[in-house]
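Participant: Coordinates for the following, if possible.
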Amino acid sequence: MIRTATPDDIPVIHTFIRELAEYEKVPEEARATPEQLREALFGANPAAYAHIAQDDTTGEPVGFSLWFLNFSTWRGVHGVYLEDLYVRPAARGGGHGKALLMELARICGERGYQRLEWSVLNWNRPSIDFYESLGARPQDEWTVYRLTDDALEALGRRG
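Facilitator: I've put the predicted structure just below:
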């Protein structure tokens, strides 16, 4: 079962983010606080949205997706950027990840969004295989660049 996250889900979303960072071998990078998540997801101007995957039998949260809108200047419409998709190891293979992606695809269709995009680590073969089994294709001609921390601050100070 997939449902829209509520403010009561902040603790489990925070836990899932920490678990995902552990899985991706960068636990020190997950610095978001529950307060920041609450503001981003449920503040006056939400910057992101989340869904919770629940075990069909117990109702226990077993995974989540966190996403936000992007915009395609070429298509002239919004799309969805999936920031995080995570399903606990014990629940993998149960269809929860697929159900989370299906919900985002449904939202895209309902709202006229024409893209659903995300990034995956090159070493994460199980996820790559899963995404490709759904029809997703890598965008090999693009390289993601990122500025953070000192480099971001230094560029912002240039005049």
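
Participant: Every contact and neighbour count from this point should use C-alpha atoms.
Facilitator: Noted.

Participant: mind listing the helices for the chain?
Facilitator: Here the chain has its helices, by DSSP state H, at 10-23, 34-42, 96-111, 125-133, 149-157.

Participant: For these, give me a markdown table that also has mean neighbour count and distance to Ala90.
Facilitator: Supplementary listing: the helices of the chain in a markdown table, determined by neighbours: other C-alpha atoms under 10 Å; distance: least, C-alpha to C-alpha, whole Å:
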| stretch | mean neighbour count | distance to Ala90 |
| --- | --- | --- |
| helix 10-23 | 18 | 13 |
| helix 34-42 | 17 | 24 |
| helix 96-111 | 17 | 11 |
| helix 125-133 | 13 | 15 |
| helix 149-157 | 10 | 35 |
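
Participant: for comparison, sequence B:
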Amino acid sequence: MVDPSPPLPHVRLVVAEDAKLIHAGLLTIAKYLGSEERVTSTPDDIRRHGFGAQQAFTVLIAEIEGAFAGMCLFFQSFSTWRGQKGAYIQDIVVEERFRGAGVGGGASTPYGSAYPRERWYLPTFVRRREERPGAAFLRADGAFLG
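Facilitator: Take a look at the predicted model:
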């Protein structure tokens, strides 16, 4: 009997060689928002600022059967009121063909499984009006949506 369940996403931290893939994900978001012409960053910018001793952000990539399924770009934050470290989610995207496949399952799965929960107690996601449909999974997992 064949297992009818779809393959689960594999989530991993990116490496410098993923800079072009990260940039392509950012362009996907910009295209969705009708703002592609406003993106001035390059894969070299991503590589320069996303890796090394003074890493400005972290990216988790979700893959399904080796194909790019989505990504979550975030950086560490701190809540002075709660006294907790957090993760400020800057950009999140799920490729259209993988929507509904569990790629954007909230901070606990699948992204949270690749990035230890103790490092992101309080996920925060400030969203634009146009992004409302894609934020429900974050709210369900306890993220603050500003």
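
Participant: Superpose the two chains and report the TM-score.
Facilitator: Superposed pair, TM-score by TM-score structural alignment, normalised by the length of the second structure: 0.80. Supporting alignment: 136 aligned residues with a C-alpha RMSD of 2.2 Å.

Participant: Dump the helices of the first structure into JSON lines; add distance to Leu66 of the first structure as well.
Facilitator: As requested, these are exported to JSON lines (distance: least, C-alpha to C-alpha, whole Å):
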{"stretch": "helix 10-23", "distance to Leu66 of the first structure": "9"}
{"stretch": "helix 34-42", "distance to Leu66 of the first structure": "9"}
{"stretch": "helix 96-111", "distance to Leu66 of the first structure": "10"}
{"stretch": "helix 125-133", "distance to Leu66 of the first structure": "16"}
{"stretch": "helix 149-157", "distance to Leu66 of the first structure": "23"}
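
Participant: corresponding residue for Pro61 of the first structure in the second structure?
Facilitator: Taking TM-score structural alignment, the alignment pairs Pro61 of the first structure with Phe68 from the second structure.

Participant: How about that match, nearest residue that isn't a chain neighbour?
Facilitator: Spatial nearest neighbour of Phe68 of the second structure, excluding adjacent residues (C-alpha to C-alpha, 6 or more residues apart in numbering): Ala62 at 6.3 Å.

Participant: Let me see the contact set for the one you found.
Facilitator: Under the criterion of C-alpha atoms under 8 Å, 6 or more residues apart in numbering, the neighbours of Ala62 of the second structure are Pro9, His10, Val11, Arg12, Phe68, Ala69, Gly70, Met71, Val103, Pro110, Tyr111.

Participant: If I align to the first structure, which of these are still contacts?
Facilitator: Among the contacts of Ala62 of the second structure, the contacts conserved in the first structure (both residues aligned by TM-score structural alignment, their matches' C-alpha atoms under 8 Å) are His10, Val11, Arg12, Phe68, Ala69, Gly70, Met71, Val103.

Participant: Now do Val87 of the first structure against Glu132 of the first structure, distance only.
Facilitator: Applying C-alpha to C-alpha, to the nearest Å, the value for Val87 of the first structure to Glu132 of the first structure is 17 Å.

Participant: actually Tyr49 of the first structure, not the one I wrote
Facilitator: With C-alpha to C-alpha as the criterion, Tyr49 of the first structure and Glu132 of the first structure are 24 Å apart.

Participant: The match of Pro61 of the first structure is in contact with Glu96, isn't it?
Facilitator: No - with contacts counted by C-alpha atoms under 8 Å, Phe68 of the second structure stays clear of Glu96, the gap being 10.9 Å.

Participant: ok, those two, which is more surrounded?
Facilitator: Between Phe68 of the second structure and Glu96, counted using other C-alpha atoms under 10 Å, the more crowded position is Phe68 (18 against 10).
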